[in-house]
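Peer 1: pasted the sequence and its predicted model underneath.
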Amino acid sequence: MPYRDPHTAAPALWALYHSTGCEFEASFAEFSGDSHARKGLESLAIGLYRQEFGASPTVQFGRVPKGYRASSQNNSRLIAAGARFRGGLYDGPPLAEHLAGVPPVGPLTPSAQSQSWCGHSWSEWVALSDARYRIPSNTVGLYRIRGDCDGALLYIGQGVLPNRPVAHLSKITKVGHAQGEMFAAQRRLEVSWVAAPKRRAHQLLELENDLIAAHVLHLNCAPAAQFKG
């Protein structure tokens, strides 16, 4: 089994081939825009797929077939720590990567700043600088950040709140940081969130992708600071 680098889906595709002997086919479309636009269209393609089938593509978001364990990533940090490993056949207890994904919560609706966007029940908007005091500690869920624009968003994220959204503020002081410069240019920075305490990491990524897809579908672009690091 290959490592998760250079592509995170490689272990799962290897497992499918190993278990079934299946053939794979590829299809592609040329695109001349920048990486921000390209990644936005990728999110849209996945989001539309999820709307049609009620699930993500089979090995999207780090999932692997049962009976296999995925390899680790392959980088100098893991090598130095002795933590790099090859995956393969696995007969132990279920791992998070074996768990099914989740269907979309709702349709890919417009009005990205509304409290019912894409079927979620979003919180009120609060100043990002106050998020540490307004969001309950260790909340797991989704968040969205807006700046001066009343229609579009700056960023969509997921994970442990309020730490994840608040971390964006530290990027403002980093010279040359693309995302930090976008945040610094705003007169207003506000965050809204929705708790999802029972969702696993790959399920949160699925729901985050749906939100990015809706933004691209209705506003013709991903949030401005998305995919900027």
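Peer 2: The structure has been received and is ready for your questions. Residues are numbered from 1 along each chain as shown.
Peer 1: can we go C-alpha only for contacts and neighbour counts from here?
Peer 2: Noted.
Peer 1: all helices of this protein, in order?
Peer 2: In the chain, the segments counted as helices under DSSP state H are 10-20, 35-53, 76-81, 131-134, 163-170, 178-184, 201-219.
Peer 1: next, the one to line up against it:
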Amino acid sequence: MPYTDPHVAAPSLWAVRQEYGPEFQVSVVEPDDVDKRRRRLSIEEALIAVYRRESGENTTANFGRIIDGYKRSSMRSSGFTGGTLTDDETESNSAPGIGPLPWTDADEPTSRSWMGLDWTAPEPLANAYGLPTDPGVYRIWDQDEPEPLEYIGQSGNLKSRLYQHRRNRDAELVFSYAILREGDEKHKREQVETDLIGAHWLATKEAPREQF
């Protein structure tokens, strides 16, 4: 099994090839301004989000996932080579992910019900104290210029992550978060984060200002 560098999906694709056969198909497209990294990554997030919405499934090799029965290699510098699991081993990244969000109020990125999540009321980052330590997603924006948002993120500990934003960003910006009861694994939170970034792109034709 290859390492996760130079490409993070390499171990997953290797495992698929071992399990199901040697051939893949590939298709490419070159959108306008594809050389602009922020635009390119935003389109990628939107494509994955729409795939999740339309298929009701997760892509196999995104979000650091791997198919059942395999463990992932690490980066080359760490030297761990993955492969098939033994009977007494488990791999958290092969666990089922979170399904697509319901896309409620998808074109309203500051709505309290955006994408079907239960968002808290916006508060200034200066008030980011006493927050829950639960896993979840969050958004940050300027109330005077709400579109595009400043940032969309995920964390296994909302209190810790938003405290970092309070120290490093303009305290007048506002934040809002939604707890993810199924967000125990990073790949699950990233799936929800991708839905949010993709929906934001489709609604505003821009990425959040500080996203990439």
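Peer 2: Received, thanks. For clarity, every value in this text was computed on a predicted model and none was experimentally measured.
Peer 1: that older thread, of all the helices of structure 1, which lies closest to residue 141 of structure 1?
Peer 2: Residue 141 of structure 1 lies closest to helix 201-219 among the helices of structure 1, at 7.2 Å (Cα to Cα).
Peer 1: what sits against residue 112 of structure 1?
Peer 2: Each residue near residue 112 of structure 1 by Cα atoms under 8 Å, 6 or more residues apart in numbering is listed here: 151, 152, 153, 214, 215.
Peer 1: hmm, back to that, could I get the helices of structure 1 as CSV with distance to residue 119 of structure 1?
Peer 2: Formatted as CSV, the helices of structure 1 follow (distance: least, Cα to Cα, whole Å):
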stretch, distance to residue 119 of structure 1
helix 10-20, 31
helix 35-53, 13
helix 76-81, 39
helix 131-134, 23
helix 163-170, 21
helix 178-184, 27
helix 201-219, 10
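Peer 1: now for residue 27 of structure 2, how many residues are close by?
Peer 2: For residue 27 of structure 2, the neighbour count with other Cα atoms under 10 Å is 4.
Peer 1: ugh, typo on my part, it should be residue 51 of structure 1
Peer 2: By other Cα under 10 Å, the residues close to residue 51 of structure 1 number 18.
Peer 1: ok, back up a step: nearest to residue 122 of structure 1, of the helices of structure 1?
Peer 2: The nearest among the helices of structure 1, by Cα to Cα, is helix 201-219 at 12.3 Å.
Peer 1: what's the closest one packed up against?
Peer 2: Helix 201-219 of structure 1 sits against helix 35-53, strand 139-146, strand 155-161, with contacts defined as 3 or more Cα pairs under 8 Å, 6 or more residues apart in numbering; DSSP states H and E.
Peer 1: read off where the longest one ends up in structure 2.
Peer 2: Following TM-score structural alignment, the partner segment of helix 35-53 of structure 1 in structure 2 covers residues 37-55.
Peer 1: average offset of that stretch relative to structure 1?
Peer 2: In the superposition against structure 1, stretch 37-55 of structure 2 averages 0.5 Å from its aligned positions (mean Cα distance after the TM-score superposition for structure 1).
Peer 1: now do the buried residues in that stretch.
Peer 2: Buried residues in stretch 37-55 of structure 2, counted by 16 or more other Cα atoms under 10 Å: 38-43, 45-53.
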